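S.K.: Below are the sequence and a predicted model; questions follow.
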Amino acid sequence: MAPRSAFETCQLLRDNIAKVVLGKDDLIDLLIVATMAGEHVLLEDVPGVGKTLAAKALANSLNAKFTRLQFTPDLLPSDITGSMIYRSATGEFDFSPGPIFANVILADEINRAPPRTQSALLEAMSEGQVSVDGVTHRLPEPFIVIATQNPFEYQGTYMLPESQLDRFLLRTSVGYPAREMERMVLQSHQSGEPVDKLESVLSADDITAAQQAVGEVRFDDSLTAYLLDIVEATRRHEGFQVGVSTRGALSFYRGCQALAVLRGRDYVVPDDLKKLAVPTLAHRVLPEGIFQGGSRSVIEQQLADLIESIPVPV
């Protein structure tokens, strides 16, 4: 049997997630883009709209290890990374891996953990490793963090630092479903939680192979220039204190390659950049006079207007 193409991998994953995440095609596509790009996702929305469901559906679709981390103010770095345990039988200390050693991590209510704990997660997200007592331990591949947070509740929370936000490929929301889709959701839950019955359709090796194929997607020089025009415009825009970083530009580039694969192409087109620009870049800019946690819609609209003003290559 011929090996499965990266496009076929994406479609298989997409169809499986869609069995339980109903009426959220854009959300599913963005989750797959992040998975294919080997990067992380921040789901920012009110409780009860399906953030955890989407993360579990992705994890259950893969024959890979899944961990849910419930972030709380008393969560310690060792609760995530693991720690050194004394073994009385040998008289030595051995490393006991923490829950971060998994392929898909659901970091629920990520902004409830204190900065010290956030720094432990930051190393894992940026380097694919954790350090305990001066020893570095590599994390399994693929490694994907899907974090959630409630944008309207600030009591007992900590603002995510810009350095950590920059590690998320994209930030998106789930939103309320349409009435007909909500009716289907109610009916599908009559006999239990559908996501718990969702079977895996891909292995970790399938995802790794697809991620390698993403890196081979052609990015025309004119589109590279267009991407840089967008990034540089955020740095010059009078409404932004801080523009998109070079890391953000790299993530944007990689995300567009992954979206092209999802669409069945081996080359990027301008619509890929326009589709991903806001979810990929809006959390990387800092507007003038608006502190983090300000109006997300205002930031996204400013960015969308900016992008529309930049000429698209023909």
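M.R.: Thanks, I have the structure now. Numbering: from 1, shown residues only.
S.K.: From here on, just use CA atoms for contacts and neighbour counts.
M.R.: Fine.
S.K.: all helices of the stretch 201-314 of the chain, in order?
M.R.: With DSSP state H, counting those that start in this stretch as the criterion, the stretch 201-314 of the chain has helices at 204-214, 221-236, 246-262, 270-281, 296-308.
S.K.: Comparing those, which stretch has the densest surroundings?
M.R.: helix 246-262 (a mean of 23; mean count of other CA atoms under 10 Å).
S.K.: Need the contact partners of that helix.
M.R.: 6-7, 10-11, 29, 32-34, 36-37, 166, 169, 214-215, 217-219, 227-228, 231, 266-269, 272-273, 276-277, 280-281, 284 (CA atoms under 8 Å, 6 or more residues apart in numbering).
S.K.: again, only using 6 Å
M.R.: 7, 10, 33, 36, 37, 169, 214, 217, 268, 272 (CA atoms under 6 Å, 6 or more residues apart in numbering).
S.K.: List the contacts of the fifth one.
M.R.: Residue 37 makes contacts with 254, 255, 258, as judged by CA under 6 Å, 6+ apart.
S.K.: what does stretch 70-79 rub up against?
M.R.: By CA under 6 Å, 6+ apart, the residues outside stretch 70-79 that reach it are 108, 109, 110, 112, 113, 114, 117, 120.
S.K.: Residue 56 belongs to a helix?
M.R.: Yes: under DSSP: H, G, I helix; E, B strand; the rest coil, residue 56 falls within a helix.
S.K.: Could you report the neighbour count for it?
M.R.: 24 (other CA atoms under 10 Å).
S.K.: Tell me how far it lies from residue 47.
M.R.: Noted for residue 56: a distance of 15 Å to residue 47, by CA to CA, to the nearest Å.
S.K.: One more to weigh against that first structure:
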Amino acid sequence: MLTEKTLQQLLDKLPRLKQEIQKVIVGQEAVLDEVLVALLAGGHCLLEGVPGLAKTLLVRTLSQALHLSFRRIQFTPDLMPTDIIGTEVLEEDHATGKRFFKFNKGPLFANIILADEINRTPPKTQSALLEAMQEFEVTYAGQTYALDRPFFILATQNPIEQSGTYPLPEAQLDRFLLYVKIGYPSEQEETAILTNTTGTHKAQVMPVLDANDIRQLQQLVREVTIDTDLVNYVSKLVRATRPDTTHIDYIKEWVRWGAGPRAGQALILTAKAFSLLHGRYAVTMSDIAAMAYPVLRHRILMNFRAEAEGIHPDKVTAVLLKEIERTTTRLS
């Protein structure tokens, strides 16, 4: 049980963590918050953005600000499951002359994994990553190996140049706690980026949190309180995404499949983490609204008509937040 002093010292490190990352990353405040929320909630994060928006730099800087092991895996069409899990090699005991197989761990055995361009590797390798994400362990030759904890996967994908890619299936997308989209910086931010990255000065990022701190924070997230009315609100919000059970005509018109119960779990857990990240110990409606977009955008499947009309899941989420709030005025 953490003492009040130890707890406060731990929470004071969160603003410092953001400050260290922002020495390198200019702007992208919402993106940074969402990545940190995924880490605090104990889930994994999918980052999407066009080339040159510092996706890889963000993950690398995060690893520098955390006293954790870090590995980067560049996903390619010829990458095999053993390339990320590891493989057995034949070794010899020089004392006895006996030969034996030894498992050499792959790059997946680290605390933070950057899975770069995950949609460029075949489904067989993507599936190998799936077990690690869900079970926090991998299996090779019938033997199960536990992964280091905390274990945090940040996968990136490029929304353009789709030739030769293998889009993640819906079931695998659902394993990611958050789906974070990175947009272009503002004019002021882009000017700052150009100034900071074309000179001789190089920012030094200092580690703020270690593995034990992260584990304690992940446990603390689950202790953040949430009102029963807000839990009911999340349930109504998620159920309203399903065309066969919703009362909202907009959903029936544009959505083919809605979100499952895992979306509700993710929304509550990330809202708790978002609240803690901002120094609060109870979830509010604004926390839920903030996390609804990255939680639902990969769990709502649009129909063909919606895709043709350019109607995307974020638009559906915006409609849901307005419609459901009208029917739950006592929560506002």
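M.R.: Good, I have the coordinates. This structure is a prediction, so every number in the text was calculated from the model and none was measured.
S.K.: Quick check: the aligned residue for residue 109 of the second structure in the first structure?
M.R.: By TM-score structural alignment, residue 109 of the second structure lines up with residue 101 in the first structure.
S.K.: Count the residues that sit near that match.
M.R.: 24.
S.K.: now it, nearest residue through space, not along the chain?
M.R.: residue 139 (5.7 Å; CA to CA, 6 or more residues apart in numbering).
S.K.: Quickly check the contacts of helix 246-262 of the first structure for the two that are furthest apart.
M.R.: 7 and 169 (20.1 Å; CA to CA).
S.K.: Which one's more surrounded, the two?
M.R.: residue 169 (29 against 20).
S.K.: Specify the local secondary structure of that one.
M.R.: Quick answer, by three-state DSSP: residue 169 of the first structure is strand.
S.K.: contacting residues around the residue mapped onto it from the second structure?
M.R.: Counting by TM-score structural alignment, residue 169 of the first structure lines up with residue 177 in the second structure. With contact set as CA under 6 Å, 6+ apart, residue 177 of the second structure has these partners: 43, 44, 45.
S.K.: just residue 121 of the second structure next, same as before
M.R.: With CA under 6 Å, 6+ apart, residue 121 of the second structure has these contacts: 75, 76, 77.
S.K.: how close does the residue lying closest to it once chain neighbours are set aside sit to residue 38 of the second structure?
M.R.: In space, and not counting its chain neighbours, residue 121 of the second structure is closest to residue 77: 4.5 Å by CA to CA, 6+ apart. Separation of residue 77 of the second structure from residue 38 of the second structure (CA to CA): 28 Å.
S.K.: and the two? which has more neighbours close in?
M.R.: residue 38 (26 against 15).
S.K.: Contacts only, for that one.
M.R.: residue 44.
S.K.: That one matches what in the first structure?
M.R.: In the first structure, residue 38 of the second structure lands on residue 34 (TM-score structural alignment).
S.K.: Its match: which element?
M.R.: Using DSSP states H and E, residue 34 of the first structure sits in helix 25-37.
S.K.: Please apply the same query to residue 130 of the first structure.
M.R.: Per DSSP H and E: strand 129-132 holds residue 130 of the first structure.
S.K.: thinking again about what came up before, who wins for proximity to residue 173 of the first structure among the helices of the stretch 201-314 of the first structure?
M.R.: It is, among those and with distance given as CA to CA, helix 270-281, at 9.4 Å.
S.K.: what stretch of the second structure does that closest one fall on?
M.R.: Helix 270-281 of the first structure covers residues 285-296 of the second structure once aligned (TM-score structural alignment).
S.K.: Mean deviation, that stretch versus the first structure?
M.R.: Compared with the first structure after the fit, stretch 285-296 of the second structure shows a mean deviation of 0.7 Å (mean CA distance after the TM-score superposition for the first structure).
S.K.: re the thing from before, would JSON lines of the contacts of residue 37 of the first structure with distance to residue 190 of the first structure be doable?
M.R.: What follows is those, written out as JSON lines (distance: CA to CA, whole Å):
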{"residue": "254", "distance to residue 190 of the first structure": "40"}
{"residue": "255", "distance to residue 190 of the first structure": "37"}
{"residue": "258", "distance to residue 190 of the first structure": "36"}
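S.K.: ok, and the closest non-adjacent residue to the residue sitting nearest the centre point of the first structure?
M.R.: Note on the first structure: the residue nearest the mean C-alpha position is residue 41, at 1.4 Å, using CA atoms, centre = their mean. Using CA to CA, 6+ apart and skipping residues adjacent in sequence, the residue nearest residue 41 of the first structure is residue 146, 4.9 Å away.
S.K.: Give me the neighbour count for the equivalent of that neighbour over in the second structure.
M.R.: When the second structure is aligned by TM-score structural alignment, the residue opposite residue 146 of the first structure is residue 154. Per other CA under 10 Å, the neighbour tally for residue 154 of the second structure reads 24.
S.K.: Quick one: average offset of the helix or strand hosting residue 154 of the second structure versus the first structure, please.
M.R.: Using DSSP H and E, residue 154 of the second structure sits within strand 152-157. Once fitted to the first structure, strand 152-157 of the second structure is off its aligned match by 0.7 Å on average (mean CA distance after the TM-score superposition for the first structure).
S.K.: what helices or strands is that strand leaning on?
M.R.: If you count contacts as 3 or more CA pairs under 6 Å, 6 or more residues apart in numbering; DSSP states H and E, strand 152-157 of the second structure packs onto strand 45-48, strand 112-116.
S.K.: so which of the ones you listed gets nearest residue 251 of the second structure?
M.R.: strand 45-48 (24.8 Å).
S.K.: Residue 171 is in contact with residue 44 of the first structure, correct?
M.R.: No: counting by CA atoms under 6 Å, residue 44 of the first structure sits too far from residue 171 to count as a contact (7.0 Å).
S.K.: who touches both of those two?
M.R.: Common neighbours of residue 44 of the first structure and residue 171 (CA under 6 Å, 6+ apart) do not exist.
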